[in-house]
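*Asks:* quick one, what's the 3D model for this:
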Amino acid sequence: MSFREEAEDGNLRKPFLHTGSWYRMGSRQSSMMGSSQVIRDSSVSVLACVLIVALGPIQFGFTSGYSSPTQDAITEDLGLTVSEFSWFGSLSNVGAMVGAIASGQIAEYIGRKGSLMIGSIPNILGWLAISFAKDSSFLYLGRLLEGFGVGIFSYTVPVYIAEIAPQNLRGALGSVNQLSVTIGILLAYLLGLFVQWRILAVLGILPCLILIPGLFFIPESPRWLAKMGMTDDFESSLQVLRGFDTDISIEVNEIKRAVASSTRRTTIRMAELKQKKYYLPLTIGIGLLIFQQLSGANAVVFYSSSIFESAGITSSNVATLGIGAIQVIATAVATWLADKAGRRLLLIISSIGMTVSLLIVAASFYAKDFISEDSGIYSVLGIFSVVGVVAMIIFFSLGMGPIPWVIMSEIFPINIKGLAGSVATLFNWLSAWVVTMSANLLLTWSPGGTFTIYMILSAVAVAFVSFLVPETKGKGLEEIQRSFR
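*Replies:* Below is the predicted model of the structure:
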């Protein structure tokens, strides 16, 4: 009997009585678990899965943070111009655009775990290419390969987490994605202070080398299994994620109904995304991921050392390390708040705080143009600009950093998730490329003007969130997706 037939005739069976299921404690359980012990606590089981897939965004963050501590050394060793290094810094975003286009379809056809496996391979090859680079061509090739893998990670990881997480923990666990990105950035900053840039590139391989074997020890997304019609595997996966003492019948029924309604039309074309039930969540997802980048946070992360040098800070690499640490702490706070304060409120507070912070930075840089470098006021203005940058990163990490990925993974119906997710992620990486490619050139032109542009875009983000973004806290995935109909 199909999911649709079960949903329509009410024959929705209790999972513990399902013939052939994993939790019959028979031979199939033994073969799949490899042990007589089972994880009974839902939060522990899900957290273990999240910690393994979080190695993907750690790799993502390491790629983002790599260019900041290595800029001077790579430029000097390989004789690169400012423009050439800007290309190096931004090419990961070009690769990520290609990865984003492919990510949704890969994740739909071979599963979330298979997608993460595929994303790991180009990352490893990319870091090896950078570590052995003798000229800019190998640097560019390595950066493109890294970006392709990161593009796959950036879509697949938040979707997998959202699909396995219990309703009351989905915001917090979903924010672990961005928390892991910030940890990766911090690691790149920290290790960049002590090791040479080629060795740092070799160290970048480690997250994927651990992720690949780790994927063999976690279950596939139950919602993907349900969509693919794997009834036994779907219920088995959900049971081990929720704990063997948990009655999962209600959640099973919800997923079956969602799959039944979505599979009446199996093929969704780009033109059909214009329907209201599709274009509204797509607009929200694309808009949030674009504003996440256009706020300029990536410019600060990629070129923080240069920004602090422009502000007159002599120990720019140490200051950059401090930024990385602050970002980790602030994102950890957002992880704790996501299921308490709510997604929408955090986004509004974050966008307003970023706007004010960027105004301070822009005003400080503008004022320095009219004051002598020997003046005490000049030093004070340098401190103000650094305070503004730090505040901007804190507010970004509280909302616009982690929450757009959480909401994107929640709002797309299962039948358009692959296509819509690819489109939204593509726009995110296109925006990231524009920002990282232009940041160094804009900062050379006018630091004050650069931060003014970012400030205006952050102010527009406040209006976008206020008028369009719904609150998804405390709602099931199927409930959120039905609301757009």
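*Asks:* okay, CA-based contacts and neighbour counts for the rest of this
*Replies:* Will do.
*Asks:* where's Trp66 relative to Leu200, distance?
*Replies:* Wrong residue type there; residue 66 is Tyr, not Trp. According to Cα to Cα, to the nearest Å, Tyr66 stands 8 Å off from Leu200.
*Asks:* any common contacting residues for these two?
*Replies:* Residues touching both Tyr66 and Leu200 by Cα atoms under 8 Å, 6 or more residues apart in numbering: Ala188, Gly192.
*Asks:* count of residues packed around Leu193?
*Replies:* If you count neighbours by other Cα atoms under 10 Å, Leu193 ends up with 15.
*Asks:* now it: how far from Gly322?
*Replies:* Distance of Leu193 to Gly322, computed by Cα to Cα: 12 Å.
*Asks:* alongside the first, I'd like the structure of this one:
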Amino acid sequence: MDPISSSCFSLHIEENARAIIEEQKQDEQFSEIIVSCRSLSYYEGKKFKTLIPQILAATIAASFHIVVGISLAYSAILLPQLMDAQNSTDIDAIPVTESDRSWIASIIVIVAPAGAIAGGFVMDSIGRLNMIKLAAIPSALGWVLIATATNVPMLLTGRVLTGIASAWGTSPAIVYITEIARADMRGSLISVAPAYASLGMVLAYLKGWFLDWRLVAWLCNVYTILPVILIMFIPESPAWLVSKGRIEQARKSLEWIHKYQPQPEHKSESFAHMQLAFLEKEQMLKAEEQQRLVGNNASKKLKMFIQPTGYKPLLILSGLFFFQQFSGIYITLFYAVTFFKDVGTDINPYLASIFIGTVRFCMSMANTWLMRRYRRRSLLVISAAGMAVCMGVSGLYTNWIHEGTTNQNWVPVVMLLLYVVTSMMGLLSIPWTMTAELFPLAIRGVAHSMAYSVANFIMFASIQSYYSLLHIFRGSAGIQYFFAVISLGGLVYSFIFLPETHKKKLSEIEEYFQHHTTYFSLNSNRTKTSRNNGSPQRKPIVKNTRLTEKDFIKACSGQNEKMINNKV
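*Replies:* The predicted structure is shown next:
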């Protein structure tokens, strides 16, 4: 699932794409927004002090992600402790079968899509911060059920509730940060959320090392309640307040967020008042646009799904998610301690899991930089190749350890750490980002939800099948070889089918799917064109007088003022 990665990267892509929103139809309105945005950026102070309220609000809103990270990693510490108690003389031990263990680990994944969809509707009704507060209710109930569980159904119910809470608590935080953050700081502040989630995973492994699983569950209520208390000290999203007609509350919210903004020169009104006027104008244009698009009904969207630009991205993403899930990325997260025990290393499996969580934490912060700098295809190919090599070597040494032919027990742990590093570079994160990149704007919301649901069902299948795969491949070494082969399959699949989307406009991506299925066919067509024409023909240079997506992003970042003045 990684709802954290999916929500953060998807919103990051949405933010930078800005969707070429029906360019030919909306130039006048688009220009009006650009002028307002440019004006605001011109007057916006750039000193660090002006960012303090935004940083504070973002870190508080995202703090619920800590308990989300713990929820994801909790099965890794719960299952081995249940097994140890079952094999001892503990009269309070909960008997669990292999099937029970699979369900305890995987059930949190299967409830995520339904929780996210329901949460989206509620969030738009009650607000971003209120939605996070609401998420604390199933979270607290779930952890209490787990802490007091006397049987497997209680554990499963608790996991379902914490899964729903995870879906409810992540998206509102990301949306809130997107709506309050300064344009040039938005990506950095959004990255706080996955960093918190990775920190939660480390905390889960760390506590499981020396605390009983019941006590860990009780302590999770601290991470559930504390964000709710802190949220009471920050204002609601002004954009949401304006959308609900609560203008006075929106004004107070903006005054808090921009409390350190200097008084704009030659202006009688404050920066917060200027921002409020912009939000009101933007809301009015959105309302007009919604009214214009009333005719876009479900049947029209369904017709778009049977076009190549609709079904090809969905099929390609489904295949990519298959290789992502069955390459072991999430299996090693949900079964971390058990996985390291099966490897046979002398290193404490809880300590090894802490190392894994720490690496994920560090890589979650480095990932944003990698995604901005390097091409998607290159990252995916390097990632899959590195995962295959690391898992293959780890499996080889695991086999030798079990045969007693080597004493280098540290090698599998190092290889698995490198496996996590390479997975975070591409195969873990990029499939989630592409749910926002590959689909046409008109169906992107629905298509993103469909792709997200497909990914979660495949993840559920992979986590659920772990023990079966362990039997089929006769132990830890065999399943690591299986993960290595699947990673190689992901490399080949990405090389053949995956289009390059880095720094591509959405219209270019749509054009690709309209005429191509494999990446090779694109290059083949280019070669044929070159041969037929003798040499590639240069297109005449035409001065662009239209407002483009890049212009919009630069304007909202306070850049390229001269360019915008010339175009508007």
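*Asks:* hey, where'd the helices end up in the stretch 151-300 of the first structure?
*Replies:* Here the stretch 151-300 of the first structure has its helices, by DSSP state H, counting those that start in this stretch, at 170-192, 197-203, 206-214, 222-227, 231-242, 249-262, 276-294, 297-302.
*Asks:* would you turn these into a markdown table with mean neighbour count and distance to Ile416 of the first structure?
*Replies:* As requested, those are exported to a markdown table (neighbours: other Cα atoms under 10 Å; distance: least, Cα to Cα, whole Å):
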| stretch | mean neighbour count | distance to Ile416 of the first structure |
| --- | --- | --- |
| helix 170-192 | 27 | 20 |
| helix 197-203 | 20 | 37 |
| helix 206-214 | 18 | 27 |
| helix 222-227 | 22 | 12 |
| helix 231-242 | 23 | 19 |
| helix 249-262 | 19 | 9 |
| helix 276-294 | 22 | 8 |
| helix 297-302 | 24 | 29 |
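*Asks:* out of those, flag the one nearest Phe412 of the first structure.
*Replies:* Ranking the helices of the stretch 151-300 of the first structure by proximity to Phe412 of the first structure (Cα to Cα) places helix 276-294 first, at 6.4 Å.
*Asks:* these two touch, right, Val242 of the second structure and Ala250?
*Replies:* Yes. With contact defined as Cα atoms under 8 Å, Val242 of the second structure reaches Ala250; the gap is 6.1 Å.
*Asks:* so what sits against both of those two?
*Replies:* With contacts defined as Cα under 8 Å, 6+ apart, no residue is shared by Val242 of the second structure and Ala250.
*Asks:* if I line the two up, what does Ala140 of the second structure land on in the first structure?
*Replies:* In the first structure, Ala140 of the second structure lines up with Ile124, judged by TM-score structural alignment.
*Asks:* separation between that match and Cys208 of the first structure?
*Replies:* Computed as Cα to Cα, the Ile124 of the first structure to Cys208 of the first structure distance reads 7 Å.
*Asks:* how big's the offset between the helix or strand where Met371 of the second structure lies and the first structure?
*Replies:* Assigned by DSSP states H and E, Met371 of the second structure falls within helix 349-373. Compared with the first structure after fitting, helix 349-373 of the second structure deviates on average by 2.4 Å (mean Cα distance after the TM-score superposition for the first structure).
*Asks:* burial measure for the counterpart of Ser476 of the second structure in the first structure, as a count.
*Replies:* In the first structure, Ser476 of the second structure lines up with Pro447, judged by TM-score structural alignment. Neighbours of Pro447 of the first structure under the rule other Cα under 10 Å: 22.
*Asks:* check the one 3 residues further on too.
*Replies:* Other residues lying near Thr450 of the first structure total 23 when counted by other Cα under 10 Å.
*Asks:* and it, what element?
*Replies:* Per DSSP H and E, Thr450 of the first structure falls inside helix 447-468.
*Asks:* next one: that helix to chain centre, how far?
*Replies:* How far helix 447-468 of the first structure lies from its chain's middle: 21 Å, per Cα atoms, centre = their mean, to the nearest Å.
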